[in-house]
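*Asks:* Kindly generate the corresponding structure for this input.
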Amino acid sequence: MRRKLAAGNWKMNGNAADLSELQALSHMHAAPAVDILICPPATLIHRAKEKVLGGNIQIGGQDCHAANSGAHTGDISAQMLADAGASAVILGHSERREDHGEQNEDVRAKSIAAMNGGLKAIICVGESLEQREAANTLDIIGGQMSGSIPDQATGENLIVAYEPIWAIGTGKVPTLDEIGQVHDFIRARLERRFGEGVGRSVRLLYGGSVKPSNAAEIFAVSNVDGALVGGASLKADDFSGIIQALEQA
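*Replies:* Predicted coordinates for the structure are as follows:
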């Protein structure tokens, strides 16, 4: 059985004072029935890890460089993330693809570095509104998967997050049938490429305006093993509602 995962992406939000939310969340879920992961800004990873040391919340990064070290001013390697206390890293998020021009091959290279560095790679895929309206969603997702996911992927080092770009932070959510169609497609593609064992063991997350109010119905959809949550993960009370819905799914 795949263990469900509630992952929070703080994006470029938060400072030391906000770690109190993390501590509150840890107290709310002292013995969670699902995995909980928070990905704060890189400046907070070490302090976040110290807040939950030996606890029930895992800490992750939001990006890493494809190289282990070198002349890459401002970048952070997978090994540095792991050294700071991270166990996972988000890669290929649409905001990275748009803001920094990341292509599938860039995401693949970073994913290889993450996996080699002992991190779980949370690889994001998703279509724009124009692509959705042109009925190209599955072609886009399939291409992103083929180009972004490395051959060494397993159920232990890979998590795939479906995040329709048009639903991120907009309050818009695909229909449950649309979410199910994409998640079933991702599962089938993974099984075809890596075999049934690996394909069925990779956790699939949905992301895009997930809230306590809609989480339960999303988690009831086929092949949705959890969520990658943005804004709603910044406050313990909001994220706790999502975690509870996942535990009850």
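*Asks:* From here on, just use CA atoms for contacts and neighbour counts.
*Replies:* Will do.
*Asks:* For residue 92, see how far away residue 42 is.
*Replies:* 16 Å (Cα to Cα, to the nearest Å).
*Asks:* what about these two, which has more around it?
*Replies:* Counted by other Cα atoms under 10 Å, residue 42 and residue 92 do not tie: residue 92 has more neighbours, with 28 against 21.
*Asks:* Tell me how many other residues crowd the residue lying closest to residue 51 once chain neighbours are set aside.
*Replies:* Nearest non-adjacent residue to residue 51, counting by Cα to Cα, 6 or more residues apart in numbering: residue 23, 6.4 Å away. By other Cα under 10 Å, 15 other residues sit near residue 23.
*Asks:* One more sequence to fold, the one below, so I can look at both together:
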Amino acid sequence: MPNRPYIVGNWKMNGTRAQLTEARAIDRGATRHAGVRVAIAPPFTLIAAMAAEVQALTVGGQDCHGEVSGAFTGDVSAVMLKDAGAGFVIVGHSERRAMHGESDAMVRAKAEAALDAGLEVIVCVGESEAERDAGQAEAVVGAQLDASLPRGEGLVPRLTVAYEPVWAIGTGRVAAPADVAAMHAVLRAKLVAIYGEDGAAVKILYGGSVNAGNAAELLAVADVGGALVGGASLTADSFLSIVAAAGPGED
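*Replies:* So this is what the prediction gives:
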């Protein structure tokens, strides 16, 4: 089911082996929602253990380096993620861009490295509150996407874009459905401009304080193909409520 919604949990810097209990519960719950693709990006330390214990979930990484190997203390390559059992990686998350100074060029290099390693890629883009207030949101995010996306033949099936307004991440603030629809339309036009008609098939996720209470409304917005979920993905109860909003379960 290539068009099924894609719900991705980003655990960020949270989780020890004790939290694998939650991952197993999410995995069991995901089997009741075959019409929804469910994934989790745990911290690097849990990727191998989680991948070994789940069946319905796709397990991924939260970041990778743009090089295959080398003297990059503390970094993890896409090849290493693949070897640990990851199926995808998130690149360009706003926290990486802001806290680690990652440029669009760095994000693109990471995406290219991940694709070369056989991983799927989620490329994140989003504007700051100041940029939105200045009326620059669509221009900023469109340019960010253009500069962050890898180019090449045959990569579209392994590419996902996530729109995360920076001011809505972890703040409890959520973009209005009309604003989400407008931005996703801009991103779709940019994807088609870059990849031609294949760009129409790239999923665009919304991320930014998504929770059980607002998921259904956000997922119903035109061209929202799923959600990138932060804090609400840490427990099975809250995360599966979002999965349920994306598609009916089985009786």
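*Asks:* Need the TM-score between these chains.
*Replies:* Here the TM-score for the pair of chains, by TM-score structural alignment, normalised by the length of the first structure, is 0.96; 246 aligned residues with a Cα RMSD of 1.2 Å.
*Asks:* Can you provide the mean distance from the helix or strand where the residue nearest to residue 51 of the first structure lies to its aligned counterpart in the second structure?
*Replies:* Using DSSP states H and E, residue 23 of the first structure falls within helix 19-28. Once the two models are superposed, helix 19-28 of the first structure sits on average 0.8 Å from its counterpart in the second structure (mean Cα distance after the TM-score superposition for the first structure).
*Asks:* In the second structure, which residue range corresponds to the helix or strand just after that helix?
*Replies:* Next in sequence after helix 19-28 of the first structure, counting helices and strands by DSSP H and E, comes strand 35-39. Matched against the second structure by TM-score structural alignment, strand 35-39 of the first structure falls on residues 37-41.
*Asks:* contacting residues for residue 106 of the first structure?
*Replies:* Counting by Cα atoms under 8 Å, 6 or more residues apart in numbering, residue 106 of the first structure makes contact with 66, 148.
*Asks:* List the buried residues for the host helix or strand of it?
*Replies:* Per DSSP H and E: residue 106 of the first structure is located in helix 104-116. Of the residues in helix 104-116 of the first structure, 104, 105, 106, 107, 108, 109, 110, 111, 112, 113, 114, 115 count as buried by neighbour count, 16 or more other Cα atoms under 10 Å.
*Asks:* The residue nearest to residue 51 of the first structure matches what in the second structure?
*Replies:* By TM-score structural alignment, residue 23 of the first structure lines up with residue 24.
*Asks:* Now do its match against residue 154 of the second structure, distance only.
*Replies:* Counting by Cα to Cα, the separation of residue 24 of the second structure from residue 154 of the second structure is 33 Å.
*Asks:* Repeat that for residue 85 of the second structure.
*Replies:* The spacing between residue 85 of the second structure and residue 154 of the second structure, counted by Cα to Cα, is 23 Å.
*Asks:* Between these two, which is the more surrounded one?
*Replies:* Using other Cα under 10 Å as the criterion, residue 85 of the second structure and residue 154 rank with residue 85 on top: 18 against 10.
*Asks:* who are the neighbours in contact with the more buried one?
*Replies:* Listed by Cα under 8 Å, 6+ apart, the contact set of residue 85 of the second structure reads 47, 48, 51, 52, 59, 60.
*Asks:* okay if I get those as TSV plus distance to residue 136 of the second structure, secondary structure and neighbour count?
*Replies:* Below are these laid out as TSV (distance: Cα to Cα, whole Å; DSSP: H, G, I helix; E, B strand; the rest coil; neighbours: other Cα atoms under 10 Å):
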residue	distance to residue 136 of the second structure	secondary structure	neighbour count
47	38	helix	22
48	41	helix	18
51	41	helix	19
52	44	helix	12
59	35	strand	28
60	32	strand	32
